[in-house]
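> What follows is a predicted structure for the sequence shown.
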Amino acid sequence: MSVSDLTPKFVSPAHRLRDLLAGEGLVQIPGIYDPFSARAAQEMGFQAVALGGGVTVSVGYHVVPDMTMISTRDVIDVARGITRAIDIPLIVDFDDGGGNPLQVRHAVQLAEAAGIAGVMIEDTDFTYPKHTPPKELGKIMQFEDNHHLSREAAVQRIRAAVEARRNPATVIIARTDGALISKEESLIRMRLLADAGADVIKPTHFPFEDAAEAVEACGRPVMMVPIRLGSSTPQELEHARRGGVKLLLEPVPVSYAIYGAVIKTLAELKSAGTVAGDYSETVKFVQETIRYPDWGDLATRYQE
């Protein structure tokens, strides 16, 4: 028996993501914040994770709103640490992919080099701020002012992304915000983006109750996402399952749970001078997730 027969075969994260797309049923994908939350998601049995540009990289790593101020390189810088920590696929939100088709091409190749399995690229014109602040803080940002690329320009972005791949397994996810114009516009763009070679279509703002219509229109696996400060509702989850949606992205809960815990803990420490919580169980989970005992065994072995 050769050494190669004893060595486990490596399956790239991109191929793992392809396997998920080819499998049965709905796959729920949590947005994560950092390498630890990504590893925790893997340990809990999630089959893939996603890194959001707005709710996570903009807010958590640069402390700015989701108004087109971060770049694809900013996202990749965060993603590198995450892909080193997990075996499951990481999908990243690349917003406009950098802008023009040449920038999209370059960004996809940088993403592959960072171990990213799938990239999301949308049909919004980032010459303008993507979102505007809500009329009342604490609510979701406004989308009324979104500027859309022409259909032709949106197609060129996806063509560039598809042609840029060095690893043919890398998954290109084409997002359209066409539903902000009309449902019919969204359906037209879904078909065009699928014809351009996108592997997955993400019709953002599209009604969950009409998910089956989106799946039928594009002939590709469909990813859907709730637009709210929280996860999908039970009703949306059921619509996605019944409609044949393949990927359900949950970008918000983990990052905002982290922000909430930071705010609560710092406020308690500032006001009371002490924090009353007992973190023994949290510490235990952290130690298990970072594989503390395994590292201890290795340290002992190297001293022998």
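Arrived safely. Numbering: from 1, shown residues only.
> going forward, measure contacts and count neighbours with C-alpha atoms only.
Fine.
> got a list of what residue 26 touches?
Residues counted as contacts of residue 26 (CA atoms under 8 Å, 6 or more residues apart in numbering) are 240-241, 244-248.
> Over to residue 162?
Taking CA under 8 Å, 6+ apart as the test, what residue 162 contacts is 172, 197-198.
> do that again at 10 Å, thanks
104-105, 108, 156, 168, 170-173, 196-199 (CA atoms under 10 Å, 6 or more residues apart in numbering).
> what's the answer for residue 148, then?
Taking CA under 10 Å, 6+ apart as the test, what residue 148 contacts is 122-126, 128, 130, 154, 176-178, 180-181.
> Residue 177 too?
Per CA under 10 Å, 6+ apart, neighbours of residue 177: 122-124, 143, 146-149, 183, 185-186, 189-190, 202-206.
> And here is the other one:
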Amino acid sequence: MLNHEINRAFRARVEAGGALLLPGAANALAARVIEDQGFEAVYLSGAGLTNTYLGMPDLGFVGLSEIAMHTAAIRDATELPIVVDADNGFGNALNVRHAIRTLERAGASAIQLEDQKSPKRCGHFSGKEVVPLDEARMRIRAAVDARQDANTLIVARTDARGTHGYCEALDRAQAFIEEGADITFVEAPETAEELRGIPQRLAGTPQLVNLVVGGKTPILGLDVLDEMGFSLVLYANLTLQSALHGMQTALGQLRSEGRMDEGGPVASFAERQRMVRKDLFDGFEKRYSF
């Protein structure tokens, strides 16, 4: 399927309403697993990419080129819509414009921008700072102007809840809607009451909520968040945290027992080949052989 067709279908799905679970992937293999499990879209997590690609915390260490490279790899591996975390746009409004065009070409269906200063931090870390509202608005205006496909969604995130308070975060989200944002994302609300107030205050624009396992936002069920009015329910790094746990479990057993076979806590060799579509490439090889 062509990317503009994926984007059109994704916009229609978001606008149709009903909460959509959005798991995060840090690489193409995780995206393949997400698609295989029947999810409707995938999120390329900047935090997950930093953790897995560099082995470093989410403190602004990855740039546009790395995010674009991994976006393209995921687009080649799956036909799911990709929501791409573009951090704070990597500079001023002109940098945001370049980032949007680059990520669209790489295969993004939606691009998320936040209002943090550089270097940015994970939304559930302390010590974040946000830029002035006027600067944040210009980032979103530049993003909306830069997209080539009208169905590419612009997701505007504010981290002001942790710096200026809940009401300021809502005011910023409303300002981003005025600049043309398609979806808004108030990061790290801390109570169920705060969660409920976000779609109420910002009614008419789809809302994303980020549920971080171990983070600041209370974990509520999909049905509850749907009833509240959220459109996208993001688990940005669930795959990463589960993979980390799985690696620790398997490697701990290997170290203690000195051996590991398919009876251990690992996927089978056959399952591994299925997930990377080896049969597809076997078919290509046969087709293109003399």
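Everything's here; your move. Since this is a predicted model, take the numbers as computed values, not measurements.
> Please work out the TM-score for the two chains.
The TM-score (TM-score structural alignment, normalised by the length of the second structure) is 0.88; 286 aligned residues with a CA RMSD of 2.6 Å.
> out of the contacts of residue 148 of the first structure, which are buried?
122-126, 130, 154, 176-178, 180 (16 or more other CA atoms under 10 Å).
> And the strands in the stretch 151-290 of the second structure, which stretches?
153-158, 183-186, 207-210, 232-235 (DSSP state E, counting those that start in this stretch).
> Which part of the first structure matches the longest one?
Counting by TM-score structural alignment, strand 153-158 of the second structure lines up with residues 171-176 of the first structure.
> One more: stretch 13-31 of the second structure?
Stretch 13-31 of the second structure maps onto residues 20-38 of the first structure, going by TM-score structural alignment.
> Buried residues, that stretch. List them.
For stretch 20-38 of the first structure, using 16+ other CA under 10 Å, the buried residues are 20-21, 26-38.
> Mind checking which of the residues you listed are in strands?
Applying DSSP state E to the buried residues of stretch 20-38 of the first structure, the entries found in strands are 27-30.
> farthest pair in these?
For these, the maximum inter-member distance is 9.9 Å, found between 27 and 30 (CA to CA).
> Find the residues that touch each one of the two.
Joint contacts of residue 27 of the first structure and residue 30 (CA under 10 Å, 6+ apart) are 46-48, 248-249.
> coming back round to it: would you list the ones in strands among the buried residues of stretch 20-38 of the first structure in JSON lines and tack on distance to residue 274 of the first structure?
JSON lines is the format used below for those (distance: CA to CA, whole Å):
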{"residue": "27", "distance to residue 274 of the first structure": "42"}
{"residue": "28", "distance to residue 274 of the first structure": "38"}
{"residue": "29", "distance to residue 274 of the first structure": "36"}
{"residue": "30", "distance to residue 274 of the first structure": "33"}
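> any idea which of the shared contacts of residue 27 and residue 30 of the first structure has the most stuff around it?
residue 48 (26 neighbours; other CA atoms under 10 Å).
> Give the aligned equivalent of that residue in the second structure.
Using TM-score structural alignment, residue 48 of the first structure sits opposite residue 41 in the second structure.
> Distance check, its match against residue 28 of the second structure.
From residue 41 of the second structure over to residue 28 of the second structure the distance is 13 Å, taken as CA to CA, to the nearest Å.
> okay, and the common contacts of these two?
In contact with both residue 41 of the second structure and residue 28: 34, 78, using CA under 10 Å, 6+ apart.
> Next, residue 118 of the second structure: secondary structure please.
On the three-state scheme (DSSP: H, G, I helix; E, B strand; the rest coil), residue 118 of the second structure is labelled coil.
> aligned partner of it in the first structure?
Under TM-score structural alignment, residue 118 of the second structure pairs with residue 126 in the first structure.
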